[in-house]
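Engineer: Need coordinates for the below:
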Amino acid sequence: MAEFSTSTVVPYPREVVERWHARPGALTRLTPEFSMAIEAEPHPPLAPGAKAQMQVSVPGSYGVVRVPFVTEHTEPPAPDTFAETLVRGPMKTWEHTHTFETVKSPTADSPDGFCRITDRVEYSVAPGGFPGAAEFDEAALEPTLRAAFEGRHDRLLDELAYDAELAAFGGPKKILVAGSSGLVGQQVVAMLQTAGHEVRRLIRSTPRRENEVRWNPDLGLLDRGAVAWADVVVHLGGASIGRRFTAEGKRRILDSRVDSTKLLALTIGDLPASERPEAFVCASAVGYYGSDRDDEQLTESAARGEGFLAEVCEAWEREAAQVEQYGVRRVSIRTGVVMSTLGGVLRLQLPLFLLGFGGRVGSGEQWLAWVSLDDITRIYARAVMDPQLSGPVNAVAPDVVRQADFARTLAGMLSRPAALPLPTLAPRLVLGREAAAELAVADQRVVPAALAAAGYEFAHPSLESALAATLGIRRDTEAPAEQPAQAPAGQAPVEQAAPAS
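Structural biologist: Coordinates of the predicted model:
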């Protein structure tokens, strides 16, 4: 049996850090994208007997190959500690103990001290548990574990700092979320919950938890009381657009967005003024601008483009905007291509690039409007809290790139060539001519003007930063465990303790 241990100090009081970990969504927000995909968090969080269902990345696969990993929380061995053990997965054994303790802060500005987090894992590998496990020495997993826990540390610091930013806009809110099971929705709910907000989820199936509310947009069924309960309503729902644009496919794409948004907006309008939510934050997409805008810089004031998706986004935003006549703030989040190994375009392309078959799509001259998963999550949370954000908001990174540049950057980070361009015929064969033109080879130079005006600072403003984070590629020369943690304003930084092997 092998043992791995790491200890780090974060510049926040122990009570703050421990409370954050005990909230729903903490595992989702804490876990680096390259390390694990969270399928179900333990419920209640950290309670003995509660199980977490995950898909853990096979070492060296950059998240392309993931295998089931289920753990169960056990009785903590000591106060200010939680522990988990393996239920099912590629390991033979896995015992993880997570301990919080107060340490003296280096300044008098923090009388409550800082928090040291110590993670200790005892594990053994099951032969055949994952590809290559038969030849795997247990000690060889240490770099993988170290990268995962260093990633957790980085994410924890980022989350606590951003929570403080959001808190500057006001106290905890009650938030009703539709479309919470998707790639972005899962992260948005987790961020709002760990920031201390109360979240209820609109779902189409039978509710199993106290924070779930059933609705059926197809039948026009929605509990008015659930909407009246909320300070803010967030809607991220809609059928996948990654399909052929047949008559039936188009109907499903359009109706799933327009009908559900209309139901939410009408329900908000039917409530007495004193019971209406203060804001309605609704998804949209950069498809609003059409698929062929060449070098035109597209701010939120740019005209709608041509094509099916542009028509869908216009109808979608028009329904969301109905709440404005009732005095409710409306935000339509025009989302770009989300860069994440957990799903979307990058996850589809990554296997080809790892095999050395990646390259530009079409001519490669098309502008690619993209955003990291962390930033699109933060943008939704900011839209919930910031009363100055309203109307359409371009949720794209400022570093818009051409398709050829994207291919070269991704291939370079993976140390692979990018010499095999994908002809436009290939996506046409899969998606059909119309969908391929609007999805695979769309040309949109979108600018995040509204976010810039609001002073939003991107977690990943460059493509290199976003890809490094989701692939687990370190871009600095020193491990973060040897870097000073960033302290809150008014406090001095503190050195992290070096991980123990």
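
Engineer: Could you use CA atoms for every contact and neighbour count after this?
Structural biologist: Fine.

Engineer: Next, the buried residues of stretch 162-182.
Structural biologist: Using 16 or more other C-alpha atoms under 10 Å as the test for burial, stretch 162-182 gives 162-163, 166, 172-181.

Engineer: Ok, stretch 228-245 next?
Structural biologist: Neighbour-count burial for stretch 228-245 [16+ other C-alpha under 10 Å]: 228-238, 242-245.

Engineer: can you check stretch 280-292 too?
Structural biologist: By 16+ other C-alpha under 10 Å, the buried positions in stretch 280-292 come out as 280-292.

Engineer: cool, stretch 315-328 as well?
Structural biologist: Ala315, Trp316, Glu317, Glu319, Ala320, Ala321, Gln322, Val323, Glu324, Tyr326, Val328.

Engineer: one step back: would JSON lines of the buried residues of stretch 280-292 with secondary structure be doable?
Structural biologist: Output for the buried residues of stretch 280-292, formatted as JSON lines (DSSP: H, G, I helix; E, B strand; the rest coil):
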{"residue": "Phe280", "secondary structure": "strand"}
{"residue": "Val281", "secondary structure": "strand"}
{"residue": "Cys282", "secondary structure": "strand"}
{"residue": "Ala283", "secondary structure": "strand"}
{"residue": "Ser284", "secondary structure": "strand"}
{"residue": "Ala285", "secondary structure": "strand"}
{"residue": "Val286", "secondary structure": "helix"}
{"residue": "Gly287", "secondary structure": "helix"}
{"residue": "Tyr288", "secondary structure": "helix"}
{"residue": "Tyr289", "secondary structure": "helix"}
{"residue": "Gly290", "secondary structure": "coil"}
{"residue": "Ser291", "secondary structure": "coil"}
{"residue": "Asp292", "secondary structure": "strand"}
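
Engineer: now the other sequence, so there's something to compare against:
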Amino acid sequence: MNTERSSQLPASASVVFDWFSRPGAMQRLLPPWLPLKVIEEAGSLKDGTAVLGLPGGVLWNAKHQPEGFAENRSFVDQLEPEGVRGLPARVVQWRHEHYFEPAGAQCTTVGDCIQSNMPGRQIESMLAYRHRQLADDFAAHQRAAQAGLKPLVIALTGSSGLVGQALCAFLSTGGHRVVKLVRHEPESASERRWNPLDPDPGLLDGCDAVIHLAGVSIFGRFSQAHRQAILSSRIEPTRSLALLASRSGVRTFISASAIGFYGASAGPHPLDETDSPRAGTPDFLADVVDRWERAANAGDSGMRRVQIRTGIVLSPKGGMLAVLRPVFSAGLGGPLAGGKQMLSWIGLDDLLDIYHRALWDSQLAGPVNAVAPQPVSNAEFTRALARAVRRPAIIPVPAAAPKLLLGAEGSHLLAMADQKIVPRKLLDAGHQFRNERIELELAHSLGSR
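Structural biologist: Prediction:
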């Protein structure tokens, strides 16, 4: 069975082809709802091999076919299972032709033709996602280019996390060089060893910007050990890195933050960047975020600094949505404790765009609320997720349920958080969100129609 799809991009065929040849392209185009993980990208579109991992240790080897390669015009990959771990994939037939046809001076028709015995509906959903991603990523990079952004060398911590992996792929395909700051021995030329408390003086040599994402997950019971891990992974490492960046000629220092700044019980009124940490009821996380942002401002220099106050990040690859999706898919979802508490969310790709904007928008500085313009109640989120997975969500979840997993404080700070946050700085700057409504975000990231 053949399945085809094409769309046009406002760029030359050589520019589009270059995008596909860069590290991160496969990760940017792989639908997040599929149970696949990029293990190795092809070193060459002409004759390289990409390796994907499936559940159970099964490997999907996509070999690029030399006879289907034409510079700036086409390339072909074909499933060719190898070894014992590739045996289950032998029942699948897969040949994917990619073509690029000039459609004007600065316009290219990008096309896909897939020959496979897999269900056509699944392939159509995958291709719809790929072409939407291509269009949105190219639009984001073109906005940055129009604002004057040139290829940068960007040091990035937290590259192994959900946001870090996606951001590395997005920036690399956009033509930037990402230097991953890691705590283990470097395994490639793209990595540098980083001691969070005592960074090497030359760690940031040659870097134009720093994006600092590292920090242990806040999810869990708020024991003394968990509290200390949250603090120790954020405050001093951020201060040390900010001080080093201010002495190293780095022009922009972008650090992760969180809407926890406003408190878990922020109340029914919308809050923006002008509100203080006392806008809601003070709590442990509000204090941590306040200190975290102060640490990001350490050092004296003309370096521009941005703190990205992130809401609940939605992706089936991790975080809250990864936990709730199987529950709702089984028909066991429902509103939590009546569902009145407000949820300030952000799609993963929209979050990447905000970090990207922080690189090119010289007017953006200080705290920036990284949330969608339309927060929703827990009940509204429940209905939207149920529609996206085509299941009922009628089983109410009592407030006591999350306490069993997270304890009283963890339940209050995480599961029962009530925050109505507005991205005022982004709205005032005319920022374009990919998905402003929760229904559109869930449809895109879960592959529903």
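
Engineer: Quick TM-score on the pair, please.
Structural biologist: In this superposition the chains share a TM-score of 0.91, using TM-score structural alignment, normalised by the length of structure 2; 436 aligned residues with a C-alpha RMSD of 2.1 Å.

Engineer: out of the buried residues of stretch 162-182 of structure 1, which are inside strands?
Structural biologist: When these are checked against strands (DSSP state E), the matches are Lys174, Ile175, Leu176, Val177, Ala178.

Engineer: which part of structure 2 lines up with stretch 422-442 of structure 1?
Structural biologist: On structure 2, the counterpart of stretch 422-442 of structure 1 by TM-score structural alignment is residues 397-417.

Engineer: Can you get me the start-to-end distance on the matching stretch?
Structural biologist: This stretch, stretch 397-417 of structure 2, spans 15 Å end to end (C-alpha to C-alpha, to the nearest Å).

Engineer: got the contact list for it?
Structural biologist: Stretch 397-417 of structure 2 is touched from outside by 219-222, 264-265, 285, 333-338, 341-343, with contacts defined as C-alpha atoms under 8 Å, 6 or more residues apart in numbering.

Engineer: ok, now stretch 380-390 of structure 2?
Structural biologist: 325, 328-329, 333-335, 339, 343, 392-393, 438-439, 442-443, 446, 448-449.

Engineer: how near is the aligned residue in structure 1 for Leu336 of structure 2 to Leu414 of structure 1?
Structural biologist: Taking TM-score structural alignment, Leu336 of structure 2 has Val361 as its aligned residue in structure 1. Distance, Val361 of structure 1 to Leu414 of structure 1, by C-alpha to C-alpha: 18 Å.

Engineer: Have a look at those two and say which one is more surrounded.
Structural biologist: Ranked by neighbour count (other C-alpha atoms under 10 Å), Val361 of structure 1 and Leu414 place Val361 first, with 22 against 18.

Engineer: Excluding sequence neighbours, find me the nearest residue to the more buried one.
Structural biologist: Using C-alpha to C-alpha, 6 or more residues apart in numbering and skipping residues adjacent in sequence, the residue nearest Val361 of structure 1 is Leu422, 4.8 Å away.

Engineer: Just give me the longest helix of structure 1.
Structural biologist: If you go by DSSP state H, structure 1 has its longest helix at helix 142-167.

Engineer: against structure 2, where does that one fall?
Structural biologist: With TM-score structural alignment applied, helix 142-167 of structure 1 matches the range 120-145 in structure 2.

Engineer: Now do the buried residues in that stretch.
Structural biologist: 123, 125-131, 133-134, 136-138, 140-142, 144.
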